[in-house]
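Trainee: I would like the atomic coordinates for the input below:
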Amino acid sequence: MTHTSTPAASQRVFITGASSGIGLALARHYLKQGAIVGVTARRLALLDDLAHEFPSGQCHIYQADVRDAQAMQATAQTFIAKAGVPDIVIANAGVSCGTLTAEVEDIEAFHTVFEINVFGMVHTFQPFIAAMQAANKHGQLVGIASVAGIRGLPGAGAYSASKSAAITYLESLRTEMQHFGIAVTTIAPGYIRTPMTDVNGYRMPFLMEVDIAAAKFAAAIAKRQRFVIIPWQMGWIARILRIIPRWLWDRLTRNAPHKPRIDI
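Mentor: Modelled structure (predicted):
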């Protein structure tokens, strides 16, 4: 069955982690196109600022933590009741920090990263799927993964593993949703200039400004692409990373810089 995307001005879009970074840039992108947008984050004040930039009723804001499945259920039900079944649900909320398995205090960070980056994605999609299935085989689920999920990076065990899990989870979800005509898109960014990357003290190749990234994400979503790496240069690097033998990967990463270990 061939699907055509809904014109942006007629769309209903739901985005998590929209208080800053990629989520905020995506929300602004869709709002500027005239879409009805629901946004969630833990920091309500920042969402309130966003809502005041656009006409009343266009931006629906919700304070919710993606780790809380019940809160996400309630948020989804409220958005559907007020705005209708979304055309696009974007599970964007994510965290990143340096972690070392040898450090006992990092165990909690491992749990937090997985709860947000993986279980938070499940909690985001699950409440919308039945409504999307009932809406005439319509809708699209979008998960924001990362190139860091392609290979394990030193000092980033939690982040790399969580994004690898997200990529595989989204592929499983895509195969499940194809029977219902619901598209699933996996976006794996490289380095995007956001508060998450601002703490990195090392060189970040092909660093992209967040507004440019958001526009490219939206273009991939509109095409209902299954999997895309942005920017395209990182896509070629990812292809190489997939085929590098393990012994060579170990040698290349022996002295690689680590992401800072910070509280999250």
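
Trainee: hey, let's count contacts and neighbours off CA atoms from now on
Mentor: Noted.

Trainee: Nearest residue to Gly34 in space, please, no chain neighbours.
Mentor: Ala9 (4.3 Å; CA to CA, 6 or more residues apart in numbering).

Trainee: show me what contacts that neighbour?
Mentor: Ala9 is in contact with 33-36, counting by CA atoms under 8 Å, 6 or more residues apart in numbering.

Trainee: now it, what's its secondary structure?
Mentor: Under DSSP: H, G, I helix; E, B strand; the rest coil, Ala9 falls in the helix class.

Trainee: re earlier: just the buried members of the contacts of Ala9?
Mentor: 34-36 (16 or more other CA atoms under 10 Å).

Trainee: May I ask which helix or strand encompasses Ile61?
Mentor: Element membership for Ile61 (DSSP states H and E) is strand 59-63.

Trainee: helices or strands next to that strand in the packing?
Mentor: Contacts defined by 3 or more CA pairs under 8 Å, 6 or more residues apart in numbering; DSSP states H and E place strand 59-63 against strand 36-41, helix 44-51.

Trainee: hmm, 6 Å instead?
Mentor: Secondary-structure packing of strand 59-63 (3 or more CA pairs under 6 Å, 6 or more residues apart in numbering; DSSP states H and E): strand 36-41.

Trainee: got the contact list for the strand it packs on?
Mentor: Residues outside strand 36-41 that contact it (CA atoms under 6 Å, 6 or more residues apart in numbering) are 12-19, 58-64.

Trainee: quick one more, to check against the first:
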Amino acid sequence: MHDPRPLVFITGASSGIGQALAERYHRAGWRLALAARRDSEMKSWTEARGMGAGSYEIYGADVSQPDSIIAAGQACMERQGLPDVVIANAGISVGVDTAQRADIDTMARVFATNNLGMAATFHPFVAAMARRGSGRLVGVASVAGIRGLPGHGAYCASKAAVISYCESLRGELRSSGVRVVTICPGYVDTPLTRENRYAMPFLMRPEAFADKAFRVIESGASYRVIPWPMGVVAKLLRLLPNAWFDRLLQGRPRKHRQGQGRAS
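Mentor: As a prediction, the model looks like this:
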């Protein structure tokens, strides 16, 4: 029997923003397709919240391996049907120093997860959504993609690429009925940010972020910074002349490199 409840597919659903989004969509009555490497943690989390067996499916997948996440998307369509919303949320954040050879490999891992992983997440659903004439593909970027931060080159570059990629995809799908939504979180209190060594203005709880993101996605907006004051700050930083921007960030503590703190 066909389940009339809408379906959302979320990557990186085992912690942080992804988990908060899953809970928000569950509260709204959506069925969940949850994808992450730590599928056992997702299972424990759903059981702890008393989620009924028919309200979710779990897909163990690594977004940095295209075939892995593509297979998860295909399995989702076979088991649960074509999602109404796909949220490519999985990402990693690690500081890099270009002078260090090991950090070149770290940068490749960040791009594989944050960029190729996003495209591979969307891939199984694009043609099917276009045939149906509806659907929303949501790319989770970051305000860090608006301007480069010292010591944060891999993450900033990857999130700048997410913003441009989603913009390109939005143009490609414009006449298909499929909407592409770019969401740029500011600072959210997650394992990804807790060991940052610098000030994090407008820090949000994951639940507060998820509530705002849910409303943005439902509104059909194409691009949004959450929270909005962080968007204002980001735009002002974008307008600063390079010399002023460089002086402003001089001496700012850098993101932990691999092995110095929590990486993901």
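
Trainee: any idea how far the residue nearest to Gly34 of the first structure lies from Ala71 of the first structure?
Mentor: In this view, Ala9 of the first structure and Ala71 of the first structure are 28 Å apart by CA to CA, to the nearest Å.

Trainee: what do you get for Ile229 of the first structure?
Mentor: 31 Å.

Trainee: And those two? Which one has more around it.
Mentor: More crowded of Ile229 of the first structure and Ala71, by other CA atoms under 10 Å: Ile229, with 21 against 17.

Trainee: how about that one, what's its match in the second structure?
Mentor: In the second structure, the residue matched to Ile229 of the first structure (TM-score structural alignment) is Val225.

Trainee: Tell me if its match really is in a strand.
Mentor: Yes - assigned with three-state DSSP, Val225 of the second structure falls within a strand.

Trainee: Give me the neighbour count for the closest residue to it other than its chain neighbours.
Mentor: Leaving aside its sequence neighbours, Val225 of the second structure sits nearest to Cys184 (CA to CA, 6+ apart; 4.6 Å). Applying other CA under 10 Å, we find 26 other residues in the vicinity of Cys184 of the second structure.

Trainee: and Cys184 of the second structure, which of the three is it?
Mentor: strand.

Trainee: Need the counterpart of it in the first structure.
Mentor: Counting by TM-score structural alignment, Cys184 of the second structure corresponds to Ala188 in the first structure.

Trainee: which SSE is Ala25 of the first structure in?
Mentor: Using DSSP H and E, Ala25 of the first structure falls within helix 21-32.

Trainee: Could you tell me where that helix falls in the second structure?
Mentor: With TM-score structural alignment as the criterion, helix 21-32 of the first structure aligns to 16-27.

Trainee: What of stretch 103-123 of the first structure?
Mentor: The aligned range for stretch 103-123 of the first structure is 100-120, by TM-score structural alignment.

Trainee: Name the residues of that stretch that come out as buried.
Mentor: Buried residues in stretch 100-120 of the second structure, counted by 16+ other CA under 10 Å: 103, 106-107, 109-120.

Trainee: Stretch 68-80 of the first structure now?
Mentor: Within stretch 68-80 of the first structure, the residues scored as buried using 16+ other CA under 10 Å are 69, 71-73, 75-77, 79-80.

Trainee: one step back: what's in contact with the match of helix 21-32 of the first structure?
Mentor: By CA under 6 Å, 6+ apart, the list of residues contacting stretch 16-27 of the second structure from outside reads 12-13, 190, 206-207, 210.

Trainee: Now that stretch on the first structure. Mean distance?
Mentor: Here the mean offset of stretch 16-27 of the second structure against the first structure after fitting is 0.6 Å, by mean CA distance after the TM-score superposition for the first structure.

Trainee: all helices of the stretch 1-150 of the first structure, in order?
Mentor: For the stretch 1-150 of the first structure, the helices defined by DSSP state H, counting those that start in this stretch cover 21-32, 44-51, 69-83, 107-114, 120-134.

Trainee: Pipe those helices into JSON lines and attach distance to Ser164 of the first structure per row.
Mentor: Shown next, in JSON lines, are the helices of the stretch 1-150 of the first structure (distance: least, CA to CA, whole Å):
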{"stretch": "helix 21-32", "distance to Ser164 of the first structure": "19"}
{"stretch": "helix 44-51", "distance to Ser164 of the first structure": "29"}
{"stretch": "helix 69-83", "distance to Ser164 of the first structure": "22"}
{"stretch": "helix 107-114", "distance to Ser164 of the first structure": "11"}
{"stretch": "helix 120-134", "distance to Ser164 of the first structure": "13"}
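
Trainee: Select, out of those, the one closest to Gln178 of the first structure.
Mentor: helix 120-134 (10.7 Å; CA to CA).

Trainee: For the closest one, what is the distance to the chain centroid?
Mentor: Centroid displacement of helix 120-134 of the first structure relative to its chain, using CA atoms, centre = their mean, to the nearest Å, is 15 Å.
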